[in-house]
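K.L.:
just coords:
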């Protein structure tokens, strides 16, 4: 089969040997795979897969179950999307059966490929780790990103007013169309976020440049969830403010979590989040699809920081 590999800052489809489908696993014939910033890092050799994970690129996919291992609660022919530690950009993938979701009614496989990574990340960090309660205020940095657009919709559905930081007026309007109350442009007037503070939770994939401001924007018992370092890794902070406000700093990554943790997360989401797709409170924000032969262009589109929502690569155009 063909799978996508990062090679010295570029991507290339290479021949790969299909894995055996062991007990508790399913084999998915992949229709499409979502593209994430972690994939850009892996392409550049900066984010290797965790031990035991596929060496190929791709943290989520959607497709059709082609084989079911003993004890797995799926049937051949089921349409699924799956959270992966790697290997989603391939013609086939073998995954722990507990890490798959049924494709929500009314969605295509291309749309479903845009769901698992960003919705799992947003739900885990906002509602499980940060413990958001109805009515508490949220700030999402990079609000027009895949995780940001998922987070806005989840906050709206759960009764949490949410503000964003974004890179352009057009992206701010996009976030407001999803349910954001407002926000600020990062290169224009990020300090204007003070007008909306204090926040109970800040979800931050940027890191160092926003760190001091995040501390100022959080209220008492605020939770600052750091999920990325797009802007840098070193910052100078006034620790007295963190102490005085009883701020919790939560560092979080999902990819390296163990299989049981992910299975529990996905089980919770199937119960609490998946019904929101059925009643259209949540909708995957698929901005662009690229054919497999145009995968390099897909990576460049995401790297341009102009995408609002998600980019998906179509692996098998005959599966919808």
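P.N.:
Noted; the coordinates are in hand. Because the structure is predicted, anything quoted here is derived from the model rather than measured.

K.L.:
Only C-alpha atoms from now on, for both contacts and neighbour counts.
P.N.:
Noted.

K.L.:
so what's residue 56 closest to, chain neighbours aside?
P.N.:
Closest residue to residue 56 apart from its sequence neighbours, by CA to CA, 6 or more residues apart in numbering: residue 87 at 4.5 Å.

K.L.:
Equivalent analysis for residue 295, please.
P.N.:
residue 313 (6.7 Å).

K.L.:
quick one on the thing from earlier: need the contact list for the residue nearest to residue 56.
P.N.:
3, 4, 54, 55, 56, 57, 58, 59, 93 (CA atoms under 8 Å, 6 or more residues apart in numbering).

K.L.:
same check, this time on residue 252
P.N.:
Contacts of residue 252 (CA under 8 Å, 6+ apart): 125, 225, 226, 227.

K.L.:
before we move on, what about residue 20?
P.N.:
Residue 20 touches residue 94, counting by CA under 8 Å, 6+ apart.

K.L.:
Residue 13 now?
P.N.:
Residue 13 neighbours (CA under 8 Å, 6+ apart): 2, 3, 4, 5.

K.L.:
Of these, which qualify as buried by neighbour count?
P.N.:
Taking 16 or more other CA atoms under 10 Å as the criterion, what is buried in the contacts of residue 13 is 2, 3, 4, 5.

K.L.:
Reformat these into TSV and put distance to residue 212 next to each item.
P.N.:
Formatted as TSV, the buried ones among the contacts of residue 13 follow (distance: CA to CA, whole Å):
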residue	distance to residue 212
2	45
3	42
4	39
5	37
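
K.L.:
can you tell me which of those residues are in helices?
P.N.:
Of these, none are assigned to helices by DSSP state H.

K.L.:
Take these and keep only those in strands.
P.N.:
Counting by DSSP state E, the buried ones among the contacts of residue 13 place 2, 3, 4, 5 in strands.

K.L.:
and the spatially closest residue to the first one that is not a sequence neighbour, how far is that from residue 44?
P.N.:
If I follow you right, that is residue 2. In space, and not counting its chain neighbours, residue 2 is closest to residue 15: 4.8 Å by CA to CA, 6+ apart. Separation of residue 15 from residue 44 (CA to CA, to the nearest Å) stands at 20 Å.

K.L.:
take the one below as the second:
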């Protein structure tokens, strides 16, 4: 089969298509023909040599796929050859075929295309984990979502609304209409406003009960200022830098703030399977009845992967960037 590899860590010019060995499914896995995958920030970091592949993970880029089951392991239950599915995977998405444990699969409803389905697993499972498993989201919570127009951000807005809570987002001004259409109650232009002041003003001084952060160190002090009493801050990335030069511990103590860091790829297979099962039961039906939607910004053929990586690096997208995978 073919897969997208890179010659050595560097920019997108290092990417190329190459022949690689076909995967062999184990007893609990299925073999998928991959119709589409989607870009994630981790792909760019891995290509640049800044995101080491965890031990045992597939070294090929791509953390989510949509495709068709073409082979079954002997202990697979609940799926048949010909089923159209999507899944969160631990690498290997930028390839024509992939072996996936059947406990990670989500069967596609008829209304969901491969390109839409490929845009769901990583961002929705990440947002679901952060909001429900870590932050214990409650109805009527106010949730501050940084990078609200990103893949995880657009997923989080919808999950917050679905739970009966109120989403506030930070995003560039030209993306505000798109995130408002998804359900954001307040859009903050982080380039022109102090987001902590904006949150406190919107909530009449109560602050945000939950904060999803991707920026890291530079936002810590403002996140504490924006936080409510007993707030839960979930840190999903440190795109702005991991170091904190100086900040006051007082808000942590006075507001009883909880700060939790998490990454999905370092989780165990068993954890991801349990998370997927909970998501399948509680959230997945929303994609069949239309209450939830995959947000796809742009679709590229995988031969245009370098252009897709450049586009993601520009931060111009709202939602996901999808690659369609070529046939043999």
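P.N.:
Cool, got the structure. Keep in mind that what you see is a predicted model, and the values were worked out from it rather than measured.

K.L.:
circling back to that earlier point, now check structure 2 for the residue matching the residue nearest to residue 56 of structure 1.
P.N.:
Taking TM-score structural alignment, the alignment pairs residue 87 of structure 1 with residue 92 from structure 2.

K.L.:
Show me the helices in the stretch 1-150 of structure 1, by range?
P.N.:
37-43, 109-112, 116-123, 146-158 (DSSP state H, counting those that start in this stretch).

K.L.:
Now that we have the contacts of residue 87 of structure 1, can you turn them into a markdown table and tack on distance to residue 251 of structure 1?
P.N.:
Below are those laid out as a markdown table (distance: CA to CA, whole Å):
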| residue | distance to residue 251 of structure 1 |
| --- | --- |
| 3 | 31 |
| 4 | 29 |
| 54 | 24 |
| 55 | 25 |
| 56 | 25 |
| 57 | 23 |
| 58 | 22 |
| 59 | 20 |
| 93 | 29 |
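
K.L.:
ok, and the residues you listed in structure 2?
P.N.:
Retained in structure 2: 54, 55, 56, 57, 58, 59, 93, out of the contacts of residue 87 of structure 1 (criterion both residues aligned by TM-score structural alignment, their matches' CA atoms under 8 Å).

K.L.:
Return the residue of structure 2 aligned against the fourth one.
P.N.:
Residue 57 of structure 1 is assigned residue 61 in structure 2 as its aligned equivalent, the criterion being TM-score structural alignment.

K.L.:
show me what contacts the aligned partner of residue 116 of structure 2 in structure 1?
P.N.:
Using TM-score structural alignment as the criterion, residue 116 of structure 2 maps onto residue 111 of structure 1. Going by CA under 8 Å, 6+ apart, residue 111 of structure 1 touches 284, 285, 286.

K.L.:
and these as a markdown table, adding secondary structure, distance to residue 35 of structure 1 and neighbour count?
P.N.:
Below are those laid out as a markdown table (DSSP: H, G, I helix; E, B strand; the rest coil; distance: CA to CA, whole Å; neighbours: other CA atoms under 10 Å):
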| residue | secondary structure | distance to residue 35 of structure 1 | neighbour count |
| --- | --- | --- | --- |
| 284 | coil | 13 | 23 |
| 285 | coil | 12 | 20 |
| 286 | strand | 11 | 20 |
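
K.L.:
Just give me the closest of these to residue 33 of structure 1.
P.N.:
residue 286 (11.5 Å; CA to CA).

K.L.:
list the contacts for the nearest residue to the closest one once chain neighbours are set aside?
P.N.:
Nearest residue to residue 286 of structure 1 in three dimensions, chain neighbours excluded: residue 310, at 4.8 Å (CA to CA, 6+ apart). By CA under 8 Å, 6+ apart, the residues touching residue 310 of structure 1 are 34, 35, 36, 114, 145, 146, 285, 286, 287, 288.

K.L.:
What is the neighbour count of the equivalent of residue 171 of structure 2 over in structure 1?
P.N.:
In structure 1, the residue paired with residue 171 of structure 2 according to TM-score structural alignment is residue 166. Per other CA atoms under 10 Å, the neighbour tally for residue 166 of structure 1 reads 26.

K.L.:
Then residue 314 of structure 2?
P.N.:
Neighbours around residue 314 of structure 2, by other CA under 10 Å: 9.

K.L.:
Could you do residue 165 of structure 2 as well?
P.N.:
Count around residue 165 of structure 2 with other CA under 10 Å applied: 17.

K.L.:
do the same with the one 3 residues further on
P.N.:
By the other CA under 10 Å criterion, the neighbourhood of residue 168 of structure 2 contains 27 residues.

K.L.:
got the contact list for it?
P.N.:
Contacts of residue 168 of structure 2 by CA under 8 Å, 6+ apart are 142, 143, 144, 145, 184, 185, 186, 187, 188, 199.
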